[in-house]
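> the following comprises the amino acid sequence and a computationally predicted model.
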Amino acid sequence: MHTHRIVSIIDDDESVRIATSRLVRSLGWDVRLYASAEDFLDSGEISDVACIISDVQMPGITGLEMQRRLLDGGIMLPIIFISAFASETVRRQALGGGAVCVLSKPVDGGAVSRCLETLPAEGGEPH
């Protein structure tokens, strides 16, 4: 059984969500999709997530605001941020909050794969 092999993909652009989910599934991860940070934060499905891949700029709660809310709640999850506008300020803020990677759109599959490979392996051993 794969525990902690779930990647939550959060992006308000459905085509980006679908393309990213195909890529992440092809790398052997389970995927959950969310159209907004609010949907993810309200999902009640945060505890078993291994990693979040999130857009930075979204209507409502931004990716960085979601990261701050998770940290304020004591939840330290690896986050891969994807942004069409990855300024140095955004990059610094994201990485300062514990993000694993900050990638630019359009996303390079190899870059996502390398970011996911840096995650600690969990739940891989049989019980």
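Right, received. Where do you want to start?

> switch to C-alpha atoms for all contacts and neighbour counts from now on
Noted.

> and G28, what does it touch?
Residues in contact with G28 (CA atoms under 8 Å, 6 or more residues apart in numbering): none are found.

> name the single longest helix found in this protein.
Longest helix in the chain by number of residues, with DSSP state H as the criterion: helix 14-26.

> now it: buried residues?
16-17, 20-21, 23-24 (16 or more other CA atoms under 10 Å).

> run the chain-centre distance for it.
12 Å (CA atoms, centre = their mean, to the nearest Å).

> and the contacts of that helix?
Identification of contacts with helix 14-26 by CA under 8 Å, 6+ apart yields 7, 9-11, 30-31, 33, 35, 109, 113.

> want to compare, so here's the second one:
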Amino acid sequence: MANAARTDGQGQPVRVCIVDDDESVREALPDLLREFGFTVEAFASAREFLASAFIDDTRCLILDIAMPGMSGPELQRELQSRGKHLPIVFITAHADHDVRSRMLAQGAIECLFKPFSESALLGAIDTALQAH
């Protein structure tokens, strides 16, 4: 049974956006997050997200590190150059602790290695929402 829709202090839905070139991630994560009351949008590329109308009301960005075209860290830098400082939870299939440390040092809320647990993801999103 789905939880009630999550809203912010002004009654607006809490939107989480996912950017990942892996179709299975774009199908599974939105379903999971909707069960927990989030409003969710999923994008296949960084450019697709940048062209969307959702940047301004995204409360947390779940972002793959390695994607064709613009990588996750490149999208993070592009958003920062535009003055958009979204809380980011990076996800990656490559368990590299040096990369994780670098992402956290560059301002990410968390960097999770695939496959990650539901509780790890929800904990990272909750941390991101508190930071935003």
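Here it is on my side, so go on. This is a predicted model, so every value here is computed, not measured.

> TM-score for these two?
Scored against TM-score structural alignment, normalised by the length of structure 1, the superposed chains reach a TM-score of 0.87; 122 aligned residues with a CA RMSD of 1.8 Å.

> quick check: the longest helix of structure 1 compared with structure 2, mean distance?
Helix 14-26 of structure 1: mean distance to aligned residues in structure 2 after superposition is 1.0 Å, counting by mean CA distance after the TM-score superposition for structure 1.

> pretty sure F90 of structure 2 is in contact with C60, am I right?
No. With contacts counted by CA atoms under 8 Å, F90 of structure 2 stays clear of C60, the gap being 10.5 Å.

> okay, and D126 of structure 2 sits in which element?
Taking DSSP states H and E as the definition, D126 of structure 2 sits inside helix 118-131.

> whereabouts in structure 2 does the longest helix of structure 1 align?
Aligned by TM-score structural alignment, helix 14-26 of structure 1 falls on residues 23-35 of structure 2.

> ranges for the helices of structure 2?
Under DSSP H, structure 2 gives helices at 23-35, 46-50, 72-81, 97-105, 118-131.

> I'd like these as TSV, with distance to D56 of structure 2 appended.
Formatted as TSV, the entries for the helices of structure 2 read as follows, by distance: least, CA to CA, whole Å:
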stretch	distance to D56 of structure 2
helix 23-35	19
helix 46-50	11
helix 72-81	11
helix 97-105	22
helix 118-131	14
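
> follow-up on the earlier one: now the helix holding D126 of structure 2: how far from the chain's centre is it?
The chain centre lies 10 Å from the centre of helix 118-131 of structure 2; the measure is CA atoms, centre = their mean.

> in that helix, which residues are buried?
By neighbour count, with 16+ other CA under 10 Å as the criterion, the buried positions of helix 118-131 of structure 2 are 121, 124-125, 127-129.

> any chance of those residues in a markdown table, plus distance to L79 of structure 2?
Shown next, in a markdown table, are the buried residues of helix 118-131 of structure 2 (distance: CA to CA, whole Å):
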| residue | distance to L79 of structure 2 |
| --- | --- |
| L121 | 22 |
| A124 | 20 |
| I125 | 19 |
| T127 | 20 |
| A128 | 16 |
| L129 | 18 |
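
> what is the nearest of those residues to S81 of structure 2?
Here the nearest of the buried residues of helix 118-131 of structure 2 to S81 of structure 2, counting by CA to CA, is A128; it sits at 20.0 Å.

> the closest one touches F90, doesn't it?
No. Contact criterion CA under 8 Å: A128 of structure 2 and F90 do not qualify, at 11.4 Å.
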